[in-house]
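# Sequence isn't available, so here's the structure alone:
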């Protein structure tokens, strides 16, 4: 953590942890949470899928989570008048807190019985956190200042390091879902962090590809090769000294942008101060170009691909994958038969066309 951020740790009424990341040392963080809350739920249940060699989380307690409340009842807004949500302060810069409805938790799991020998069970241990990017309810990540994005990066890096050190955590995933079109249940600008008790299927597959590439090419890194192939090409959308954003030649989604640091690092915690500061200008340009393509707020998933905690860190290469399901004004790409059932994506927009449309947006 750099000296520009003041980090304050407190707890909510039910014992969940909350952390303020303030851009000054003058904020008053003495307020407490006086709500009457039930105890947090225990860990979810993991069921093994022997057909795909994957774990599926069953978290039935999440059915009751908050769903698109009015602004006056937003749980991510600061405390004001009679309103009491998840953040007891009257204002904040960036806040991280344990999710009230977690998919993974360090708390004891309820007893359960495996459905069969083929489908063993294990507790869904881990942790899920919410990251609030701003106290302004009607804002968005694209409207943040580069300085605020830097604070968010510091929070991501802090949580990546701390969650990676928890017993049983194998991978940390920082992400943002934006837009009701992709399932957002709260309008307030926020993201999430999952600390998984296993290495995720997508990461395992990418690292297997990276391992095969290294064996064929004298140890060369696959992700670095992808970046080098794109850096001077027609699919670049934005770049600076430390980062390049491009539409990959193999994009699955109508609008998909990958953002790579120019130096191979395993995770956010490994970024230098200069790299952390340089991320915001490039990423904000990408988001604003996305919103400008059709003149409406683009729904998206923004996902940090980080190395596993304990394995294959030498093969991994931190990067951000951002994609939108919007393919045209008023039209969304849905995962239909080929994508949902077989995992074979069919893209309606040529990657080169998508990159050109993004570059043509007047900022």
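Structure received. Quick caveat: nothing in here was measured; it's all calculated off a predicted structure. Residues are numbered from 1 along each chain as shown.
# From here on, just use CA atoms for contacts and neighbour counts.
Will do.
# Find the centremost residue of the protein, please.
The structure's the chain has its C-alpha centroid closest to residue 175; by CA atoms, centre = their mean the separation is 0.7 Å.
# Make sure that one is actually in contact with residue 300.
No: with contacts counted by CA atoms under 8 Å, residue 175 stays clear of residue 300, the gap being 10.5 Å.
# which residues sit against stretch 350-358?
Stretch 350-358 is contacted from outside by 234-237, 246-251, 254-255, 286, 289-290, 292-293, using CA atoms under 8 Å, 6 or more residues apart in numbering.
# try this one side by side with the last:
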């Protein structure tokens, strides 16, 4: 059973999902995501959408067991949880895929985004990837996930409100201005091409917390054409390859797609002021040292970056170049 419980202090929902306790760790001699092995996985695929076997959110939601009131509100766990398989090869990683293969992955993101957006109850579509045991990954087959929420999650809402306020005050897009600022400063730029730019933002709270930002003012995956999707594939490949090159190991991270909401009256004009970008939260600060998100970060949302952004940008930029030179 799963449900949504309202947090009146933060004014957002917590997903309560007892069914997630049943999630398996990877069996030693079998992978449900390899071709033909799982009940929902075909014998042949390049990339593939797989409905999560242990979903927190469902389009046929559970009925909450408790009754709510004005203070402690409860909603059905309406939404969708999907697994996005990156490749049939169990041992490959994202930067090892070809550019055309990664472009097919982005095509699938776009297809799922567009399809789920047709459901009027869905308010936000969120592709993401957890990579590495350091961030709790239990299934090492290359994959990401996609959640479709029936509300707008708090962090996304905070970004939307900041971008809206900036736009109303300055008649400019906040992310567009960030792109200009980083381009002018140069030292935090990692890589760019015709349609996308990647940098370590001035304020990033992880030592290698890179952003990938569209150069064109576009707010949602649905708006990207084939050339833009190829350029996004290129940036994803080279950035993640650069990550792996830093410590000569699989580099753990959380990768999240931030885009405009769907079916939202409150943010119906967000295409004017919100700007598509991808954020990375990599927990390593050294080869075998974790940058923990500890009490200050979790309890007060007061982040501390333990390394100078301009220094780590140079390290990552140089390792992206080394990765490209090896190809």
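Yep, that arrived. Note that the structure is predicted; figures quoted are calculated from it, not measured.
# Superposing both, give me the TM-score.
Put the two chains on top of each other and the TM-score (TM-score structural alignment, normalised by the length of the second structure) is 0.93; 315 aligned residues with a CA RMSD of 1.3 Å.
# just to revisit the earlier point, cross the contacts of stretch 350-358 of the first structure against helices and list the overlap.
Here DSSP state H is the test, and the contacts of stretch 350-358 of the first structure give 286, 289, 290, 292, 293 as lying in helices.
# how deep is the last one tucked in, by neighbour count?
A count of nearby residues for residue 293 of the first structure, using other CA atoms under 10 Å, gives 20.
# dump the residue contacts of the counterpart of it in the second structure.
In the second structure, the residue matched to residue 293 of the first structure (TM-score structural alignment) is residue 246. Counting by CA under 8 Å, 6+ apart, residue 246 of the second structure touches 315, 316, 319.
# rerun that using 10 Å as the cut-off
Counting by CA atoms under 10 Å, 6 or more residues apart in numbering, residue 246 of the second structure makes contact with 286, 287, 315, 316, 317, 318, 319, 320, 322, 323.
# The fourth one falls within a strand, correct?
Read it as residue 316 of the second structure. No: when classified by DSSP: H, G, I helix; E, B strand; the rest coil, residue 316 of the second structure is found to be helix rather than part of a strand.
# Alignment lookup: it to the first structure.
In the first structure, residue 316 of the second structure lands on residue 358 (TM-score structural alignment).
# thinking again about what came up before, between residue 175 and residue 300 of the first structure, what contacts are shared?
residue 322.
# I figured residue 11 of the second structure was touching residue 154, is that so?
Yes: judged on CA atoms under 10 Å, residue 11 of the second structure makes contact with residue 154 at a distance of 8.0 Å.
# Name the residue in the two with the higher neighbour count.
A direct count of neighbours by other CA under 10 Å for residue 11 of the second structure and residue 154 places residue 154 higher, at 13 against 10.
# What's that one aligned with over in the first structure?
In the first structure, residue 154 of the second structure lines up with residue 201, judged by TM-score structural alignment.
# any idea how far its match lies from residue 268 of the first structure?
Distance from residue 201 of the first structure to residue 268 of the first structure, counting by CA to CA, to the nearest Å: 20 Å.
# again with residue 117 of the first structure
Using CA to CA, residue 117 of the first structure is found at 39 Å from residue 268 of the first structure.
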